[in-house]
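>>> turn this into a structure:
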Amino acid sequence: MAKLPVIVSFGGINAAGRSSFHHSYKRMVHEKLSAATMANTWQDLANKMQIKHDGALSGKVVEQILAGTLVRKIEPACFDYQRVPYQHRAPLKVGDERITFALSKRKLPNQIPDAWQVEEIDNRTVRITTSGELDVLLPDTYQFPVSSAGQIPAGFDPGSLYNSRFHPRGLKLTVYGASDALNAMGIDWADVLNHIKPDEVSVYAGSALAQVDDDSLGGLISAPYKGGRASTKMMALSLAEMPADFINSYLINSVGATGTNMGACASFLYNLRQGLHDIKAGRARVAIIGNAEAPVVAEVMEGFRVMGALAQDDELNNIDGTTEPNNRRACRPFSENCGFTMAESAQFVVLMDDELALALGANIHGSVPDVFINADANKKSISAPGVGNWVTMAKATALAEAILGRDALNDTFVQAHGTGTPQNRVTESSILNEVAKHFGIQSWPVAAVKSYVGHSMGAAAGDQLVASLGVWQYGLIPGIKTIDHIASDVHQSHLNILQDHLEVGDRMQACILNSKGFGGNNASALVLSPAKTKTLLQNKHGEAAMQAWLQNNESVAAKAAAYDSAECAGEAQVIYQFGESVMDDEHIELTKDSLKLSEFTRSVSLTIDPDLEGYL
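Take a look at the predicted model:
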């Protein structure tokens, strides 16, 4: 029987907080949860945000936490939106007059303009005299037209938890997010490696926009124009697959398959499909999947703004009839809206094949039978939506019907792409509505978590996934709380587009994550609930195997819970193993049938894949 990719851990950080143990989810639905349930989430956020508290977490502390999370006004940790640096090119026309100024010899251009007269003042300084016209750049600042973004909790700096000097923000988020997922697994990585061969691990992680701040591509490109100098690290740390490289080299010491599969805003699901296909094909027994994105950078946001993609302050004001934008409600999926809201996030999941998950007693948070990816075919605009998402949603729903049965489709829900753009609200609602109608779904619950955490580009579907896992733990589908009505052009005859949290208890058996990306990158993933996953595993492996798993899981769950308690208490445990267990040529033993690496208990097999023998 085919192997089932089981979600055994997840972790990360976004505007709602830490992902593991459903803390970011709980922040979204906190109004519906008891004070006792929320206590450790408030504690976790207060400690991360450097908010002083006496342990009682008073109302003022909670108010400060609420104000410093979710979509909000852009904070200086990202950039000062009120004073964005800018330079005006200005030709100074002086006519018959002359301009004289002093300049360091070291600053003289290699090519001296013909109109310049250069006189030495001393060993270090020259006097320049020129007439006619002088081209200069005048430094200035301007207020950015967009003041809203989804940012990690205010005051939290993941780079302070390890030696992160010169690391771009996206890689700092990677180290924290992937560490969170690995620590939350409740199984030491060394124990996992004892059960598998060194190359039976896949890591697919990246950034759709690569690393673009001053410590990476942004600094590399701008250095010559700012009079700066490129560092030796900028080029390497700019690469889109660098999150996977960091995980392999500094977190898990992996020689397995690696890379990133980019699909714009659907990149997380592209990587998820790579990992689950490796597991289903037997090429890997463990897959670490994720994306990290830090695009709340003025230059990146300007690129999307000039495309007309972002919700600008003046447009929000026009909708609301106000003079000040409501930053909290910047993202309004399926309502009257004007654009999406940029966000930063890092989300990671650990998948295992079903046999390994049971053998290790791993926590079972759900499973992913498949991810469907289809392009848009011919269309007039590369950024416009097309037909591909019809294909992915129809396939995902058909698979859900095959696994659950047609009647049980009414016990599923959708995590919509839900960007908050006028075009998305029409096109995506049309697809979801028609698919629901065709498959006999009467009132399909539709959530859109970008209304809480913004659009984190390549990591966006990861935000959707971790929020969906929370539904199965606490029985609440997050509503779209930033809207007060559904727009008149939205298709909803067979949809229940949630404007408030929906209590579903343990009824939901599956959800579909939907992603749409620039260029025609469409992906839809079917995710099964923990309960449904356990039922499938019992049908395949039998009652005895499940009882053995349950017994083994006791220590795993306890160790994972201990990590959560320590993290909530502010005792950060980021994994970063720079320069440890390094291997070179001297640490390899090569034979005809295997390759032995000194840092691994088991060897890499060199035997031929049986599936290929027929071609030889």
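>>> okay, CA-based contacts and neighbour counts for the rest of this
OK.
>>> what about this protein, which residue is the most distant from its middle?
Distance from the C-alpha centroid of the chain, by Cα atoms, centre = their mean, peaks at D96 (59.0 Å).
>>> gap between that one and Q117?
With distances taken as Cα to Cα, to the nearest Å, D96 is found 15 Å from Q117.
>>> cool, and A181?
Taking Cα to Cα, one finds A181 at 64 Å from Q117.
>>> so which of the two has more stuff around it?
A181 (24 against 14; other Cα atoms under 10 Å).
>>> the helix or strand hosting the more buried one: what's the following helix or strand?
Taking DSSP states H and E as the criterion, A181 maps to helix 169-184. Counting by DSSP H and E, the next helix or strand C-terminal to helix 169-184 is helix 189-195.
>>> give me the buried positions along the helix or strand just after that following helix.
Heading C-terminal from helix 189-195, the first helix or strand you meet, by DSSP H and E, is strand 201-206. Residues V201, S202, V203, Y204, A205, G206 are the ones in strand 201-206 that count as buried (16 or more other Cα atoms under 10 Å).
>>> packing partners of strand 201-206?
Other elements packing on strand 201-206 under the criterion 3 or more Cα pairs under 8 Å, 6 or more residues apart in numbering; DSSP states H and E are helix 242-246, strand 257-259, helix 267-280, strand 286-293.
>>> any chance of the ones you listed in TSV, plus mean neighbour count and distance to R328?
Formatted as TSV, these follow (neighbours: other Cα atoms under 10 Å; distance: least, Cα to Cα, whole Å):
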stretch	mean neighbour count	distance to R328
helix 242-246	25	30
strand 257-259	19	36
helix 267-280	27	25
strand 286-293	32	21
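>>> to compare against the first, here's the next sequence to fold:
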Amino acid sequence: MRRRVVITGMGVMAPGGIGVNRFWALLREGRTSTRRITLFDASPFRSRVAAEIDFDPEAHGLEPQESRRMDRAAQLALVAAREAVADSGIELRERDAHRTGVCIGSAVGATMGLDLEYRVVSNGGRLDLVDPAYAIPHLYDYMVPSSFAAEIAWATFAEGPCTVVSTGCTSGIDSVGHAVELIREGSADVMIAGATDAPISPITLACFDAIKATTPRNDDPEHASRPFDETRNGFVLGEGSAIFVLEELESAKRRGATIHAEITGYASRCNAFHMTGLRPDGLEMAEAIRAALGESRTGVERVDYINAHGSGTKQNDRHETSAFKRSLGEHAYRTPVSSIKSMVGHSLGAIGSIEIAASVLAMKYNVVPPTANLHYPDPECDLDYVPLAARDHRTDVVLTVGSGFGGFQSAMVLARPDRSPT
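Coordinates of the predicted model:
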């Protein structure tokens, strides 16, 4: 019999919503956290808006040496992990450390730290040959994203499987999916899994400016992220982290854990087509959805809510709409769909995990979060995208999806514990 995997702890660091409760309040109220970039002078760039976190490391329990050692993305992950472990009530010191693992997703690693330190060692870009004498001692940790997983493992006494998943914007789903498989196959009993990214830096803005993927709507930052809206013109960059405690179901029951949700299905596909382009028929995402539902043993008619990728680019939103119709058939027209990127921006590798958290909370409260700023629906995006305001809706099964540059397409099915398929 296949081992079943459940979420027993959650921690979230998101723009406008530090901690699970504040994050849910932002989504429930449909508030946006997008604004003009304040982390550095963004005036030279085409897109100058982002969803930033008002984050004070010391106020969130990080010691000065931890803040010095870790890139911002690692700091966000550590704070989220501490919240998740506390939420789960699990005593990790009392467990077999070799049966506890870590899996962290990240698209761009320690981008902010590397960007900042390059400016230091190059003296503001004036030196062709950089001077390493001015680098911080922990610069190597910025270069290797594996340092993120190592930091979480040290903090959670985990000596089992420890890895980083980097599949671009699907990293946050894929890292959790990989952790689920490790528990199912028996390699671990507990996994600390999720994702983190803090990409709001000059180099990242330059990368997305070059391909015009981010919005130039700088005069109205609060309404700049407009998934599925006819006036959308690119995504809004964000940052954040979401970390989960995953456990084998029977073990979680024996210790009396509160079970937030069961992860019943996961799948990923790649379109092998184009680095940034998407076929309009949505075939690869549809195949990932079908495979995830098949592993979940869940019929399409049981899907109560779809947490969309909904990046706010023209081709992504149309591609997703086609994928939902292709995979769910007529049921797609009866199923509420929404994109929380309209409120918290697109935190690249982290957003998939943040959206898993939103999906779990939608089930907990039977409320579908809205797609903010959706005033003029694109006629080609003709599903129920829950515009502007949250909706009370019985939600027992959620499908959450992700789409990333390179052609990555991922899907995950989550179920309320008392309604999970057998």
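>>> fetch the TM-score of the aligned pair.
Scored against TM-score structural alignment, normalised by the length of the second structure, the superposed chains reach a TM-score of 0.90; 407 aligned residues with a Cα RMSD of 2.1 Å.
>>> map the residue farthest from the centre of the first structure across to the second structure for me.
Matched to the second structure by TM-score structural alignment, D96 of the first structure sits unpaired.
>>> so which residue is smack in the middle of the second structure?
The centre of the second structure sits closest to I351, judged by Cα atoms, centre = their mean, with a distance of 2.2 Å.
>>> please name the residues that touch it.
C169, G172, A195, G240, S241 (Cα atoms under 8 Å, 6 or more residues apart in numbering).
>>> do the same with S403 of the second structure
The contact partners of S403 of the second structure, by Cα under 8 Å, 6+ apart, come to C169, T170, M285, H309, N316, Q409, S410.
>>> considering the residues you listed, which are maintained in the first structure?
Retained contacts for these in the first structure, judged by both residues aligned by TM-score structural alignment, their matches' Cα atoms under 8 Å, are C169, T170, M285, H309, Q409, S410.
>>> hang on, the earlier thing: among the buried residues of strand 201-206 of the first structure, which two are most distant?
V201 and G206 (16.4 Å; Cα to Cα).
>>> touching, A390 of the second structure and V368? I think so.
Yes - counting by Cα atoms under 8 Å, A390 of the second structure touches V368, with 5.6 Å between them.
>>> neighbour count winner among the two?
The neighbour count for A390 of the second structure versus V368, taken as other Cα under 10 Å, is higher for V368 (28 against 18).
>>> quick one: map that one onto the first structure.
Per TM-score structural alignment, V368 of the second structure is aligned with I477.
>>> nearest residue to that match other than its sequence neighbours?
Closest residue in space to I477 of the first structure, ignoring its immediate chain neighbours: L502 at 5.1 Å, by Cα to Cα, 6 or more residues apart in numbering.
>>> burial count for H138 of the second structure?
H138 of the second structure has 12 neighbouring residues, counting by other Cα under 10 Å.
>>> list the contacts of it.
By Cα under 8 Å, 6+ apart, H138 of the second structure lies in contact with R69, M70.
>>> quick one: map it onto the first structure.
Per TM-score structural alignment, the equivalent position to H138 of the second structure in the first structure is K233.
>>> which ones are touching S254 of the first structure?
S254 of the first structure is in contact with P198, D199, V201, N248, counting by Cα under 8 Å, 6+ apart.
>>> wait, which of these is closest to V490 of the first structure?
Among the contacts of S254 of the first structure, V201 lies closest to V490 of the first structure (Cα to Cα), at 43.4 Å.
>>> which residue in the second structure aligns with that closest one?
Using TM-score structural alignment, V201 of the first structure pairs with T100 in the second structure.
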